[in-house]
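Undergrad: Here is my input; please provide its structure:
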Amino acid sequence: MSDVPFGFSNRDDDPDKRDDRSGSGANNPFGFPMGGSGAGFDPSALGQMLSSLGQMFSTMGQPGSQSGPVNYDLAKRLARQQLGTTVAPVSAGSRSAVADAAHLAELWLDAATTLPAGASKTVAWTPNDWIEETVPTWKRLCDPVAEQVSGMWTSTLPEEAKEFAAPMIGMLGQMGGMAFGSQLGNALGQLAKEVLTSTDIGLPLGPAGTAALLPAAITEFAKGLERPESEVLVYLAAREAAHQRLFAHVPWLRQQVLGAVEDYARGIRMDFSAIEEAAQNLDPMSLADPSKLEELLSQGTFEPQTTPEQKAALERLETLLALIEGWVEVVVGDAVGDRLPGSGAFAETLRRRRASGGPAEQTFATLVGLELRPRKLREAAALWRRLTTDAGLEARDAIWAHPDLLPTSDDLDNPAGFIDGVIGGGTGMFDDPLAQLAETEARERAERERKDREAPESGEDDKPGDEPA
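TA: Reported below is the predicted structural model:
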């Protein structure tokens, strides 16, 4: 499977090459120029293509049931098929063990961070539960990519073709939605077998305020650690609870993380030459299986070359993920301390699991061409550790009060200056920053209300006829 879905790339096409590709004949299966302006538009060729696409969709079921740029019903169906029919429900014993582990973890975390508990409930999920509960977040991550690709079909058509191509654009939208849904379903099916918690890949995938652990995957994970499964469960419950505290009490964090993924996705550029090449031998009757469509549409793609905007979004995302993971690692390490003798080994195993890639990275590479790695996790953990030791819990956690206060990627490489700014004359900026932000917002709101009240009064003086004769 390609790392980038249905034939698009982050590369800007060479105009000269694009002109060569837009000619008619075998190299242009659509029968009209896709991006050039030299050749004329042939309505009869478009009609033939629409007929071919209509035949294709007649073999694929009910495309009209899709709403939006991605067929999520298809994605969920394929994901569940990967899990098979042997997914057992969570036993009462496992649910009780998860609840007990979460309760204990919250008690221990209270002494390790100033952020209060963030989860209103802790649940035990099956892989099927994980798929169902995380799809709303996947929609937010995947839709920008699919919408970008869908819009490119229209933007690259010559003006004289757009009037005739409206039916085709709708069909292509359905085709892309099914292909993307197929890729998403296959990726989620694999990921659902291996994730341990709702925040296992660093993103807040589940519903806000819900901490979730997957007992079946945790049992498999614990087998290679040579420690009692109960220890592993409590450690992972503490990590999940720490993530929930951060995302619940840092209100801008969820938007920053998901927004960085969205910004990266919007920079996708379509490679029409790959699509044209893949479509040369199009056989509509072979596309009844959506996986065949996915295979067809992913042929001819190549490694993405990111734009400067994407590189900035990627660096911002990687730094933010490293800061989140590093903070969680330090806080959980302090919380469990000597209570869990294997905690050091657990932390190192999870760090390597994230750093080396795995199902999470493969999923994002497949869906948005994005490697989801907190590349500076060790540096971030070291910075949070030094802040904890030198500045204390309050100053450390207060840095989350505003995104502008967070360390940058350069700070992670050279943390001394940042730490000195917190400890040495810059500590005043961290005195109850949440209260400071609330005060600033209140002042701005009061100023807006004052201006709104004064606006009608000043406006009355300017009415026609009020001026002296």
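Undergrad: C-alpha from now on. contacts and neighbour counts both.
TA: OK.
Undergrad: ranges for the strands of the stretch 51-200 of the chain?
TA: Under the criterion DSSP state E, counting those that start in this stretch, the stretch 51-200 of the chain carries strands at the ranges 121-124.
Undergrad: typo on my end, the stretch 251-400 of the chain
TA: Defined through DSSP E, counting those that start in this stretch, the strands belonging to the stretch 251-400 of the chain, from first to last, are 269-270.
Undergrad: Please, where are all the helices along it?
TA: Assigned by DSSP state H, counting those that start in this stretch, the stretch 251-400 of the chain shows helices spanning 253-265, 272-279, 290-297, 308-336, 343-355, 359-368, 377-391, 393-398.
Undergrad: what's the closest of those helices to A165?
TA: Comparing the helices of the stretch 251-400 of the chain by their distance to A165 (CA to CA), the top pick is helix 272-279, with 16.4 Å.
Undergrad: which other helices and strands contact that closest one?
TA: helix 290-297 (3 or more CA pairs under 8 Å, 6 or more residues apart in numbering; DSSP states H and E).
Undergrad: and the angle from the helix it packs on to helix 272-279?
TA: Taking axes from the mean of the first three to the mean of the last three CA atoms, to 10 degrees, helix 290-297 and helix 272-279 form an angle of 130 degrees between their directions.
Undergrad: Now do the buried residues in helix 290-297.
TA: Buried residues in helix 290-297, counted by 16 or more other CA atoms under 10 Å: 290-291, 293-297.
Undergrad: what's the closest of those to V330?
TA: Checking the buried residues of helix 290-297 against V330 with CA to CA, the nearest one is E294 at 42.1 Å.
Undergrad: still on that earlier bit, I'd like the helices of the stretch 251-400 of the chain written out as TSV, with distance to K139 added.
TA: Converted to TSV, the helices of the stretch 251-400 of the chain look like this (distance: least, CA to CA, whole Å):
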stretch	distance to K139
helix 253-265	11
helix 272-279	24
helix 290-297	19
helix 308-336	18
helix 343-355	23
helix 359-368	11
helix 377-391	27
helix 393-398	31
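Undergrad: run this one through as well so I can compare:
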Amino acid sequence: GPKVTAAEASSVVEELRADAERARTPVAETARLHTPPDAHAPLIVDRPGWIDANVSSMRSMLGPVFDTMAAKRRREPGQLTRSVGGKVTGGEAGALMAFLAGKVLGQYDLAPEGKPRLLLVAPNILHAETQLAVDPADFRLWVCLHEETHRVQFTAVPWLREHLIGSARSLTSELVPDPDQLGAKLAQIASSLPDAFRSGGTGLADVFATPEQRARMARITAVMSLLEGHADVVMDDVGPQVIPSVAQIRAKFQQRRRGGGAVDRLLRRLLGLEAKMRQYRDGAAFVRGVTDRVGVDGFNAVWTSPETLPLPEEIEDPGAWVARVHG
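TA: Next up is the predicted model:
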């Protein structure tokens, strides 16, 4: 992370902690959603702390997937295979975590078998505000507004966390190929990589998913678009009231979201992060389109049950969601 003294790092952490608390009331009032009093407070972490939390969540999320893979094996792998395989997959996971740990500003950690809570990554926020040359106090509060909205979404809507975890686990288990099919799947991935680069889809998962699995993936993507777009809308609606330089921050941050050099853009496409950027844009358009038609309270019907979440085609057609849910 950025080179700072212990005193400077401590100051950033304390300010982020205060900003996270400061963001709670305006976010709740704007979203008209309220967290229960026993909801966990945000946790300020460094990059290793973010990695630790996500490795734990990854282990919990993928545990059932590994069980499925083990059940499909016809015979136990030898000691050499287990040793080499563990190092390869560990290296892949480590590389992924290292790449993301320098980019994520904040995250609501679903912690499938642990304690869900909001994480704010202090060194990344400090690096981003310096890189963008924006007012630090304004930028830190702005980030907290977005991330606090995610905390409100998952704590005010109790069923949402388990719904997402269950959907992701089920789909991931299905995407794992049978051991006998692994060679063919690898060949399919290699031959389809150029199309994956050109398509701008959701990343490598697009390459080997069946049409039915892509449809389920689209349902999950629609929910993620809703969550990210809603957080962007709330932060921008609250922003002018409490952040003098919000317009400048938004303009510069949009440019940052487009990525850096060629290697960075390549990794973003492979990991599906370009699709993630579209989620902010498309989700925000959906939220504003629905709110313009039925107001905030009408929009909040989206949190009623899994059946009222937007379908993939409704993200681009808010009127269709309004007609389906409100009649």
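Undergrad: what's the TM between chain one and chain two?
TA: Structural agreement between the overlaid chains, expressed as a TM-score with TM-score structural alignment, normalised by the length of structure 2, amounts to 0.76; 303 aligned residues with a CA RMSD of 3.8 Å.
Undergrad: Closest to Q310 of structure 1 out of the buried residues of helix 290-297 of structure 1?
TA: When the buried residues of helix 290-297 of structure 1 are compared for distance to Q310 of structure 1, the smallest value, 23.5 Å, is given by L297; criterion: CA to CA.
Undergrad: The closest one contacts A278, doesn't it?
TA: Yes - at 6.6 Å, L297 of structure 1 counts as touching A278 under the criterion of CA atoms under 8 Å.
Undergrad: Check the gap between the nearest residue to E231 of structure 1 once chain neighbours are set aside and L321 of structure 1 for me.
TA: If the residues on either side of it in the chain are set aside, E231 of structure 1 comes closest to L340, at 6.4 Å by CA to CA, 6 or more residues apart in numbering. Applying CA to CA, to the nearest Å, the value for L340 of structure 1 to L321 of structure 1 is 25 Å.
Undergrad: More neighbours: which of those two?
TA: The neighbour count for L340 of structure 1 versus L321, taken as other CA atoms under 10 Å, is higher for L321 (23 against 17).
Undergrad: and the aligned residue in structure 2 for the more buried one, what does it touch?
TA: With TM-score structural alignment as the matching criterion, the partner of L321 of structure 1 in structure 2 is M224. Residues in contact with M224 of structure 2, defined by CA atoms under 8 Å, 6 or more residues apart in numbering, are Q279.
Undergrad: and if we set it to 6 Å?
TA: With contact taken as CA atoms under 6 Å, 6 or more residues apart in numbering, M224 of structure 2 is in contact with no other residue.
Undergrad: Would you mind measuring from it to Q153 of structure 2?
TA: Separation of M224 of structure 2 from Q153 of structure 2 (CA to CA): 12 Å.
Undergrad: how near is the equivalent of G181 of structure 1 over in structure 2 to G272 of structure 2?
TA: G181 of structure 1 maps onto G90 in structure 2 when the alignment is built from TM-score structural alignment. The spacing between G90 of structure 2 and G272 of structure 2, counted by CA to CA, is 20 Å.
Undergrad: Pick out whichever of those two has more residues nearby.
TA: With neighbours defined as other CA under 10 Å, G90 of structure 2 and G272 compare such that G272 has more, 19 against 12.
Undergrad: From K72 of structure 2, how far off is the counterpart of H249 of structure 1 in structure 2?
TA: Using TM-score structural alignment to pair residues, one finds that H249 of structure 1 aligns to A156 in structure 2. For A156 of structure 2, the distance to K72 of structure 2 (CA to CA) stands at 39 Å.
Undergrad: who's more crowded, the two?
TA: Counted by other CA under 10 Å, A156 of structure 2 and K72 do not tie: A156 has more neighbours, with 18 against 13.
Undergrad: Identify the residues contacting the more buried one.
TA: Taking CA under 6 Å, 6+ apart, we find A156 of structure 2 in contact with 34-35.
Undergrad: can you do 7 Å?
TA: Each residue near A156 of structure 2 by CA atoms under 7 Å, 6 or more residues apart in numbering is listed here: 33-36.
Undergrad: Ok, I131 of structure 1 next?
TA: Per CA under 7 Å, 6+ apart, neighbours of I131 of structure 1: 188, 192.
Undergrad: Translate it into the numbering of structure 2.
TA: When structure 2 is aligned by TM-score structural alignment, the residue opposite I131 of structure 1 is I51.
Undergrad: Same check on E309 of structure 1?
TA: With the correspondence set by TM-score structural alignment, E309 of structure 1 lines up against E212 in structure 2.
Undergrad: Tell me how many other residues surround its match.
TA: With neighbours defined by other CA under 10 Å, the count for E212 of structure 2 comes to 9.
Undergrad: do A92 of structure 1 as well
TA: 10.
Undergrad: can you check D180 of structure 2 too?
TA: As a burial measure, the neighbour count of D180 of structure 2 was computed by other CA under 10 Å and equals 11.
Undergrad: quick one, what contacts it?
TA: Applying CA under 7 Å, 6+ apart, one finds that D180 of structure 2 lies in contact with no residue.
Undergrad: Kindly report the same for R375 of structure 1.
TA: Under the criterion of CA under 7 Å, 6+ apart, the neighbours of R375 of structure 1 are 318, 322, 355.
Undergrad: separation between it and Q362 of structure 1?
TA: 16 Å.
Undergrad: now D73 of structure 1
TA: Distance of D73 of structure 1 to Q362 of structure 1, computed by CA to CA: 21 Å.
Undergrad: now G176 of structure 1
TA: Look at G176 of structure 1 and Q362 of structure 1: by CA to CA, they are 20 Å apart.
Undergrad: quick one, which of those two is more surrounded?
TA: G176 (24 against 18).
Undergrad: that older thread, which residue lines up with the residue nearest to E231 of structure 1 in structure 2?
TA: Going residue by residue (TM-score structural alignment), L340 of structure 1 aligns to I243.
Undergrad: and what of A381 of structure 1?
TA: Checking with TM-score structural alignment, A381 of structure 1 has A284 as its match.
Undergrad: Without its sequence neighbours, what residue ends up closest to that match?
TA: The spatially closest residue to A284 of structure 2, leaving aside those adjacent along the chain, is G229, at 3.7 Å (CA to CA, 6+ apart).
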